[in-house]
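A.B. asks: Predicted model and sequence follow; I will ask about them next.
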Amino acid sequence: MKIAIGSDHNAFQLKETIKEFLADTKHEVIDFGCYSEDAVDYPDIAFQVAETISEGKAERGILVCGTGIGVCIAANKYPGIRAGLAHDVYSAERAQLSNNAQILTMGSQIVGPEVAKKVVEAYLNVSWEEGSKRKVDKIVEKEAEFVGENFKEAVAGSNCAVN
């Protein structure tokens, strides 16, 4: 699976750990930074990962900042994106199974490297089975009201579509 990944400077080390874990488990990784512990603004990274998902250049994304909250909020501002915050295996599975979240977010000040690997593994090992399609469709419909009439057509066929 092709996975877009990114972090701010607070989560650089955890992002690197996750990136290595993904490579070891034979996933293709697109790294959007940051590339050191030098300060960066997490919205910039989150928007790049969200855009990559939206364009279908990666199947899923993983974003990490200090709490996971900031990158989650930022990614969810991108039309068609559903990012979910998870710090445990169950939440990670439900982000995908119940909400068809294309992006998983976590906080480096909340979870350590071993827990993060388990959370990522849980998220990637499940696929949306449309059990909550009606609910996700409502989210897409509401977003379409704000984004514009052509929103559903614009995301049809992209990684953002509910299908």
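C.D. replies: That came through, no problem. All figures in this text were calculated on a predicted structure; none of them were measured in a lab.
A.B. asks: Every contact and neighbour count from this point should use C-alpha atoms.
C.D. replies: Will do.
A.B. asks: any idea which element the closest residue to Val111 other than its chain neighbours lies in?
C.D. replies: What sits nearest to Val111 in space, not counting adjacent residues and going by C-alpha to C-alpha, 6 or more residues apart in numbering, is His87, at 6.5 Å. His87 is located outside every helix and strand, with elements delineated by DSSP states H and E.
A.B. asks: What's the local residue count around His87?
C.D. replies: Counted with other C-alpha atoms under 10 Å, the burial measure for His87 works out to 22 neighbours.
A.B. asks: didn't it look like it was pressed against Ala116?
C.D. replies: Yes: when contacts are counted by C-alpha atoms under 8 Å, His87 is listed as touching Ala116 (7.4 Å).
A.B. asks: okay, now the one to match up with it:
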Amino acid sequence: MKIAMGSDHGGFALKQHLKTYLENKGCLVEDCGTDSTQSCDYPDFGRLAAEAVASGRCERGIVICTTGIGISISANKVRGIRCALCSEPLSAEMTRRHNDANMLALGGGMIGPNMAERIVDVFLSTAFEGGRHQRRVDKVMSIEG
């Protein structure tokens, strides 16, 4: 699976940790930046990662800032993206099962690397249930801003 990853300075350390974790599991990672802990703007990197997913270059995306809030909002501005902010595995499971989320947002200042690994594992391994949920996803995707 090819995964786009993006973070600002507040999510950089967790992004680097998860990038190595995923590569060790055989995933291909497209690193959309940032490349340091120097202060930067989360919308730039949330957008780049979301565009990689929306274009089909990557199957899923993971974006990280200090809280995960700002970068998830930014990713969701890209047409075709359903980015969910998760801080524990059950939310990651349900957003895949019911919302067919194609991107995951994490808060680098909110959760540690062990929890992040578990959330990512669940997010990447859970399938969309379809059925009645497809109608709802279609309605969400038809909303234009």
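C.D. replies: That came in fine, so what should we check first? Please read these numbers as outputs of a predicted model, since none were measured by experiment.
A.B. asks: After superposition, what is the TM-score?
C.D. replies: A TM-score of 0.96 describes the superposed chains when it is computed by TM-score structural alignment, normalised by the length of structure 2; 144 aligned residues with a C-alpha RMSD of 0.9 Å.
A.B. asks: shared neighbours, His87 and Ala116 of structure 1?
C.D. replies: Listed contacts common to His87 of structure 1 and Ala116 are Met106; contacts here mean C-alpha atoms under 8 Å, 6 or more residues apart in numbering.
A.B. asks: And the helices in structure 2, which stretches?
C.D. replies: Chain-ordered helices for structure 2, with DSSP state H as the definition, fall at 12-24, 42-54, 69-76, 89-99, 113-125, 132-142.
A.B. asks: How about Phe128 of structure 2: what's its closest non-neighbour residue?
C.D. replies: In space, Phe128 of structure 2 comes closest to Arg97 once its chain neighbours are excluded; the distance is 4.2 Å by C-alpha to C-alpha, 6+ apart.
A.B. asks: One more: Met115 of structure 2?
C.D. replies: What sits nearest to Met115 of structure 2 in space, not counting adjacent residues and going by C-alpha to C-alpha, 6+ apart, is Glu88, at 7.0 Å.
A.B. asks: one step back: ok, the residue nearest to Phe128 of structure 2 to Arg135 of structure 2 distance?
C.D. replies: As defined by C-alpha to C-alpha, to the nearest Å, Arg97 of structure 2 lies at a distance of 13 Å from Arg135 of structure 2.
A.B. asks: With Ala101 of structure 2 instead?
C.D. replies: 14 Å.
A.B. asks: And these two? Which one has more around it.
C.D. replies: Ala101 (22 against 11).
A.B. asks: which ones are touching the residue nearest to that one when sequence neighbours are not counted?
C.D. replies: Closest residue in space to Ala101 of structure 2, ignoring its immediate chain neighbours: Arg82 at 4.7 Å, by C-alpha to C-alpha, 6+ apart. When contacts are counted by C-alpha under 8 Å, 6+ apart, Arg82 of structure 2 is found next to Asn76, Asn99, Asp100, Ala101, Asn102, Met103.
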